[in-house]
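[1] The amino acid sequence is not available; the structure is as follows:
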């Protein structure tokens, strides 16, 4: 043990000396890549926490009141806390796998797939890529849907304020999807995660703002004591609110919604790769994960429980835009604007790994193609000199356009989020972190630790499967009643 500690200390001292005193290597990190330039430890912790909060507090928070309404006062908060604990625990395991084989002195792995390749290899790398990038694409589509819903809600709120609550206020989400996509086309030219920190901080502030507004509106509604609001220990009542079959399906769907609300493992490694090498990245990432998950869990429990108390078993799928509570209208408008701004930033957090994956593959395959590899300096009036790559401009623009078109064709909110969350939760949040930790720590088969970790993984697999079934059933119902490109009332 003493020899191991001495080896790690020597390695850390060498890295610090190279970073701080090496004249020829002051801009080079310990692996030969460009140096990660966090100004101070607190800033790297702050930006990592902001990335996590931006990724975690997303559109998932808007569906939690509905999820609690399906599960009730007992199971609802309990499931939220269990998902939070599992997410935090497995995120600490994943943070230790960033370097391999040693979590402090090992080789850096820049993406989730790289980490899986280093620790597990084989077909599991392809399975990881399919799960991660499929989930990221789904999230960007979901955020396009939710962002447009929030923008359209501002139009409807203003209409109700001007013409009364009895007015027939129609609003089409499709034009707002085009606006959302146009903004994303511009922001998608931000080269990488390292340049994205300011957008994540803005988005994190917006998430706190609209969550707080939602809480305030819920408290105001609770104070009014609406006579039609009913809550119970078990949620929606069979035979009164729903049939027995609908109760089962909706319970399954609510698990998927809660799983989606905690989805950030898909970008954890990419976030960790932005941290400075000193102090060790895994230590900073664990602290950032604790800050991010605990902060968001507090908001989730408050939003879910107060939203359920405000609207009862009839809680809407989107508790800020779908419940028709339009006074004070200006506050509702501010909340929906904050949602839209947050999702604009969150979209970039989730699509950056997709961009980096495709672009690195193309650079490796066509290293001599100027269209793919050449960077051109462009001087902008405020931003100064900015690097432009033609392939990056074309490819990222096409990606944003395609996700917007898919969102227009399938503009379903709750069930879409539930399906994404259910499909991604087990493989990316639970299975791979546990398997890689077992391999890295060399935990003996059939030991107590091995058995507990495997039991946790199997239990989460069962939860994911029932959530997938529920989400698919809900989507099937949505598709059966849906007419594309129709203005929504």
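    Everything's here; your move. This one's a predicted model, so the numbers in the text were calculated from it and none came from an experiment.
[2] Could you use CA atoms for every contact and neighbour count after this?
    Will do.
[3] Now do the buried residues in the helix or strand harbouring residue 293.
    If you go by DSSP states H and E, residue 293 is part of helix 281-311. By neighbour count on 16 or more other CA atoms under 10 Å, the buried set for helix 281-311 is 281-286, 288-297, 299-311.
[4] One more to weigh against that first structure:
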């Protein structure tokens, strides 16, 4: 334990024996394969699952199904490589690397660590901005649906999303006081259940449309050039669909922080690999059902959000319920993606001002004799400021989902593939130009090309959005 005296170390070691602390002096980790799976599912299944019908429509039956299967395999494989790097040297007794940046620092050095940090935290911040926008759109959709139901289908029902973003931001300020991932399990569990809820409603509505005989026209290769789109539009749509599907499987930004919640024994990497398998397998089943049933229901004219394709009419209550589920899920996912950002800032402040009461002191809130929670002044001010900035950016840039797609396409390759592959090669001393080394490098190269293609499609989307966007005046 760095910075402690022998006496302090002996005391902490004694507590560790008593089960209060882990081998690194931090409070005992209590996570299991199921809590880790809940965190991963909350992170990995975003509302983007509802865009998979559109993605499948661009790629067709062959390309859509193949892309879903291939990227699920790639994500699972590279996530397991990352799990093996949690501890330095020995997977049981080696030093813990509690964050993604610590892993990169331990295996690849300082420069790679800085590059990783820039990409990771830009990506995480982008995710919470995107989630703020998407959640507000779902809230407006409920308002809009009820407006049509009361006033008739010809009524003009357009509402600003700004009040909903502000309301969501206020609620997230309260949730942001949850101190760390260890205390976030209940929220992740609720969010994971909600994601299954709205995905199941979307699948059910799509299946009902197919059974009723109102399904759309589908093809093996997706939207057809000269009929549905121009040749250039087809190319850009395919690029964006590849990026959407690749990014839909990406959760490496928070994987290490999730793994750091798992108790040991058994070894954390073994538990994490089981959690990865459960989460990715479950996610792939839902992704394929949403993509395939959605495509069969709407054909080559599949909408960007599968739920909007069913209209705002009947059964309006069921679509409302799905949108409410989306909001609850995104509220939880917001905190899952924000926690590493919170933790990084607070860890830096603790190292910078180790004796500051503002940084270190915890003030308990009691009900009777029981402490229900505690607050910290740094946590209160810094996290509140973060949420306020995120909410303001979401209101200023309602087209940020296009920028988020760009951030996602840029972040997918380094975070999900490049760094896990590089660290695995370095840690296991895989011989240069060996067959395994060549295969790992080929995997990295292919994923880089996919990221570049997705970035091209995203840039086109951002360019189109900039022409029509009006900051702080976003109406749905």
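    Looks like it came in fine. Keep in mind it's a predicted model, so treat the numbers as computed, not measured.
[5] Need the TM-score between these chains.
    Superposed pair, TM-score by TM-score structural alignment, normalised by the length of structure 2: 0.94. Supporting alignment: 466 aligned residues with a CA RMSD of 2.0 Å.
[6] re earlier: just tell me the aligned range of the helix holding residue 293 of structure 1 in structure 2.
    The aligned range for helix 281-311 of structure 1 in structure 2 is 268-298, by TM-score structural alignment.
[7] do the same with stretch 233-247 of structure 1
    Mapped onto structure 2 using TM-score structural alignment, stretch 233-247 of structure 1 spans residues 220-234.
[8] Look up how far residue 87 of structure 2 lies from residue 427 of structure 2.
    Going from residue 427 of structure 2 to residue 87 of structure 2 by CA to CA, to the nearest Å gives 10 Å.
[9] How about residue 14 of structure 2?
    Here residue 14 of structure 2 is placed at a distance of 23 Å from residue 87 of structure 2 (CA to CA).
[10] Likewise for residue 317 of structure 2?
    Distance of residue 317 of structure 2 to residue 87 of structure 2, computed by CA to CA: 49 Å.
[11] For the two, indicate the residue with more neighbours.
    residue 87 (20 against 15; other CA atoms under 10 Å).
[12] The more buried one: what's it in contact with?
    93, 94, 95, 96, 97 (CA atoms under 8 Å, 6 or more residues apart in numbering).
[13] what about 7 Å?
    Residue 87 of structure 2 sits next to 94, 95, 96, 97 when contact means CA atoms under 7 Å, 6 or more residues apart in numbering.
[14] Setting aside sequence neighbours, what's the nearest residue to it?
    residue 96 (4.6 Å; CA to CA, 6 or more residues apart in numbering).
[15] what's the counterpart of that neighbour in structure 1?
    Residue 96 of structure 2 maps onto residue 108 in structure 1, by TM-score structural alignment.
[16] same check, this time on residue 63 of structure 2
    Matched to structure 1 by TM-score structural alignment, residue 63 of structure 2 sits across from residue 75.
[17] mind checking what residue 31 of structure 1 lines up with in structure 2?
    In structure 2, residue 31 of structure 1 lands on residue 24 (TM-score structural alignment).
[18] Count the neighbours of its match for me.
    Using other CA under 10 Å, the number of residues around residue 24 of structure 2 comes to 14.
[19] do the same with residue 230 of structure 2
    Residue 230 of structure 2: 12 surrounding residues under other CA under 10 Å.
[20] How much space separates it from residue 319 of structure 2?
    Counting by CA to CA, the gap from residue 230 of structure 2 to residue 319 of structure 2 is 33 Å.
[21] again with residue 469 of structure 2
    The gap separating residue 469 of structure 2 from residue 319 of structure 2 is 27 Å, by CA to CA.
[22] Comparing those two, which residue is more hemmed in?
    Between residue 469 of structure 2 and residue 319, residue 319 has the larger neighbour count (other CA under 10 Å), namely 24 against 14.
[23] Just to be sure, that one is in a helix?
    Yes: under the criterion used here (DSSP: H, G, I helix; E, B strand; the rest coil), residue 319 of structure 2 sits inside a helix.
[24] which residue lines up with it in structure 1?
    Counting by TM-score structural alignment, the partner of residue 319 of structure 2 is residue 332.
[25] Name all residues that make contact with its match.
    By CA under 7 Å, 6+ apart, the neighbours of residue 332 of structure 1 are residue 326.
[26] which one in structure 2 is aligned with residue 171 of structure 1?
    So, by TM-score structural alignment, residue 171 of structure 1 is matched to residue 159.
[27] what about the strands in structure 2?
    Taking DSSP state E, the strands of structure 2 run over residues 363-367, 370-375.
[28] Using TSV, lay out those strands together with mean neighbour count and distance to residue 309 of structure 2.
    Output for the strands of structure 2, formatted as TSV (neighbours: other CA atoms under 10 Å; distance: least, CA to CA, whole Å):
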stretch	mean neighbour count	distance to residue 309 of structure 2
strand 363-367	11	47
strand 370-375	12	44
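[29] So which of these is nearest residue 56 of structure 2?
    Among these, strand 370-375 comes nearest to residue 56 of structure 2, with 45.9 Å by CA to CA.
[30] For the closest one, name the packing helices and strands.
    The elements that strand 370-375 of structure 2 packs onto, with contact taken as 3 or more CA pairs under 7 Å, 6 or more residues apart in numbering; DSSP states H and E, are strand 363-367.
[31] compared with structure 1, how much does the strand it packs on deviate?
    Averaged over the aligned pairs, strand 363-367 of structure 2 sits 2.4 Å from structure 1 after superposition, using mean CA distance after the TM-score superposition for structure 1.
[32] looking just at contacts, which helices and strands does that strand meet?
    Against strand 363-367 of structure 2 (3+ CA pairs under 7 Å, 6+ apart) you get strand 370-375.
[33] and for the strand it packs on, what are the contacting residues?
    362, 363, 364, 365, 366.
[34] what angle do it and strand 363-367 make?
    Going by axes from the mean of the first three to the mean of the last three CA atoms, to 10 degrees, strand 370-375 of structure 2 is angled at 150 degrees with respect to strand 363-367.
[35] returning to what we had before: make TSV out of the contacts of strand 370-375 of structure 2 and add distance to residue 44 of structure 2.
    Compiled in TSV, the contacts of strand 370-375 of structure 2 are given as follows (distance: CA to CA, whole Å):
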residue	distance to residue 44 of structure 2
362	33
363	34
364	34
365	34
366	36
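[36] now, the most widely separated pair of the residues you listed?
    362 and 366 (12.6 Å).
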